[in-house]
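J.: fold the following, please.
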Amino acid sequence: MTAASGSDKPPHGINRRRVILGLLGLPVFIALFLFLPAGTWAWPKGWLFVLILLGVISAVFLVLQRVNPEVIVARSRFHEGTKGWDKILLSFYFPAMAAVLLVAALDDSRFHWFPVPWWVCGVGYALLLAGIGIVTWAESVNKFFEVTVRIQTDRGHSVIDTGPYAIARHPGYVGGILHAIGMALSLGSLWALIPAGLASMVLIVRTQWEDQTLQEELNGYKEYAMRVRYKLIPGVW
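T.: Predicted coordinates:
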């Protein structure tokens, strides 16, 4: 999720079959991950979440395919050169995000630990869509927005300060935090905020470590950091 731009190399072709399978497989995986712990297929909040997610993912793909198709290819797999510390952080982040779904299903559908009104779900969807929107905005201007942290010397890695990067140095993580919290609330679970909070803490640590890496290894980043002072939230940090 680095601030980067540069290379004039043409993007590799998008593997449409892989993309289609991903679009179909992700909601199926989430549906199974949600409904098995829920103990029933008759869970309206779960179905609503899956359907909205499918629609949003499809819309994001169409937007990125039009404005920045190379980022789709870049995010389709892990790349060589990923920082070792980032692999460790991701080993905590992905399970925490999966736990958001698991805990929400157990809470709202099976055990009803802390029932919440539907308006809480509405707040959750607002946060979820805002988070996805911010991430998509960052992806649309940054073809180097990869899954892992690395210095992409093979792709002409250089700094960009347009779009959301003119506001904060790591807008993707802002979107990621909103995404995690929004997932928990949209599924009607306050207990799911615990793993969502853990995932958010990982992103905050990742922000700090990635920023240090970029300042040390990416040409022009120190100057960019002097112009755009804040990592995540303007006026705060």
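J.: CA atoms for contacts and neighbours, from now on please.
T.: Will do.
J.: can you tell me which helix or strand the spatially most central residue of the chain belongs to?
T.: Centroid-nearest residue in the chain, with C-alpha atoms, centre = their mean: Gly176, separated by 4.3 Å. Element membership for Gly176, per DSSP states H and E: helix 171-186.
J.: mind giving me the packing neighbours of that helix?
T.: helix 84-104, helix 118-141, helix 193-217 (3 or more C-alpha pairs under 8 Å, 6 or more residues apart in numbering; DSSP states H and E).
J.: hmm, who's touching the longest one?
T.: Right, the one you point to is helix 193-217. With C-alpha atoms under 8 Å, 6 or more residues apart in numbering as the test, helix 193-217 has contacts from 2, 86, 89, 92-94, 96-97, 99-100, 149, 151, 170, 173, 176-177, 180-181, 184-185, 221-222, 231.
J.: could you also give me the structure for this second sequence? I'd like to compare it with the first:
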Amino acid sequence: MIARLFIQTIIWLIAMGAVLFGAAGTLAWPAVWLYLLEVGVLGLWVGLWLARYDPALLAERMSMFVQPAQSRWDKRFMLGAAISWLGWFVLIGVDARRLHSHAMPGWLNVCGALAIFISIVATRAVFRANSYAAPVVKIQAERGHTVIDSGPYAYVRHPMYSAAMLYLVGTPLMLGSWWGLVCVPLMVAGLGYRAVLEERTLNAGLEGYAAYAARVRYRLVPHVW
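T.: Next comes the predicted model:
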């Protein structure tokens, strides 16, 4: 499983680098090299931690993003998300290296790297609390799926999406793309849309989820929504 983790991580890093460098038209973009290094090292850190403490969840996280047990609407969502992610990376590459429309201050690049770091560390906290944090929306009856209300789930119902918002903000900041940053509210809205539909699936198929949702009022941001 660890060998598969390294292989998938390398493939993902190569794919991201190919899109960003291809859109930029140059390999001379230090921010991307640092971005890939940070994402790769932290991703492997979380993956190796899972391999030791929760290999079943690691297997789920490394599975395909389209699965037989997955909700039909989520299959469509994941396809749209993949296309949007690709377009976003292309936009970031073109904006940051070809257009050079508005330079971004270096301190914002540092803030972006910090946001990505916090996002991945927070995701590890989600994995520690929730062994059923699969990448797709489905009821994992074969794994004894139950409601999780501890750790970050005591504060928001979708803490992984909360962490993902930091990643979405951090990426264009670290890479120096204002247009990439402009797209973030739309992507956050997409996360919110998925959270609402995911809750419908969980309410219908996971015992106790409705009571949990009544106790924990907020989906993504405490005291906001």
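J.: where does the TM-score land?
T.: TM-score for the superposed pair, counting by TM-score structural alignment, normalised by the length of structure 2: 0.92. Supporting figures: 223 aligned residues with a C-alpha RMSD of 1.6 Å.
J.: roughly how far apart are the residue nearest to the centre of structure 1 and Ala42 of structure 1?
T.: Look at Gly176 of structure 1 and Ala42 of structure 1: by C-alpha to C-alpha, to the nearest Å, they are 29 Å apart.
J.: which ones are touching the alignment partner in structure 2 of the residue nearest to the centre of structure 1?
T.: Taking TM-score structural alignment, Gly176 of structure 1 has Ala164 as its aligned residue in structure 2. By C-alpha under 8 Å, 6+ apart, the contact set of Ala164 of structure 2 is Ser119.
J.: now check structure 2 for the residue matching Leu129 of structure 1.
T.: In structure 2, Leu129 of structure 1 lands on Phe117 (TM-score structural alignment).
J.: neighbours of its match, how many?
T.: Neighbour count for Phe117 of structure 2, taken as other C-alpha atoms under 10 Å: 18.
J.: separation between it and Tyr132 of structure 2?
T.: For Phe117 of structure 2 relative to Tyr132 of structure 2 (C-alpha to C-alpha), the value is 23 Å.
J.: the contacts of helix 193-217 of structure 1, buried ones only, as a PyMOL selection?
T.: For the buried members of those, the matching PyMOL selection, counting by 16 or more other C-alpha atoms under 10 Å, is:
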select buried, resi 2+93+96+97+99+100+149+151+170+173+176+177+180+181+184+185+221+222+231
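J.: just give me the neighbour total for the aligned residue in structure 1 for Ile148 of structure 2.
T.: Matched to structure 1 by TM-score structural alignment, Ile148 of structure 2 sits across from Ile160. Ile160 of structure 1 has 20 neighbours, counted by other C-alpha under 10 Å.
J.: next: the one 4 residues further on.
T.: In terms of burial, Pro164 of structure 1 registers 19 neighbours under the definition other C-alpha under 10 Å.
J.: ok, Ile139 of structure 2 touching Ala133?
T.: No. Contact criterion C-alpha atoms under 8 Å: Ile139 of structure 2 and Ala133 do not qualify, at 10.6 Å.
J.: report the contact partners of Phe33 of structure 1.
T.: Taking C-alpha under 8 Å, 6+ apart, one finds 101-102 in contact with Phe33 of structure 1.
J.: what range does the helix or strand harbouring it cover in structure 2?
T.: Following DSSP H and E, the helix or strand that holds Phe33 of structure 1 is helix 16-38. Aligned by TM-score structural alignment, helix 16-38 of structure 1 corresponds to residues 2-24 of structure 2.
J.: buried ones in that stretch?
T.: Those would be 5-6, 9, 13, 16-17, 19-21, 23-24, for stretch 2-24 of structure 2 by 16+ other C-alpha under 10 Å.
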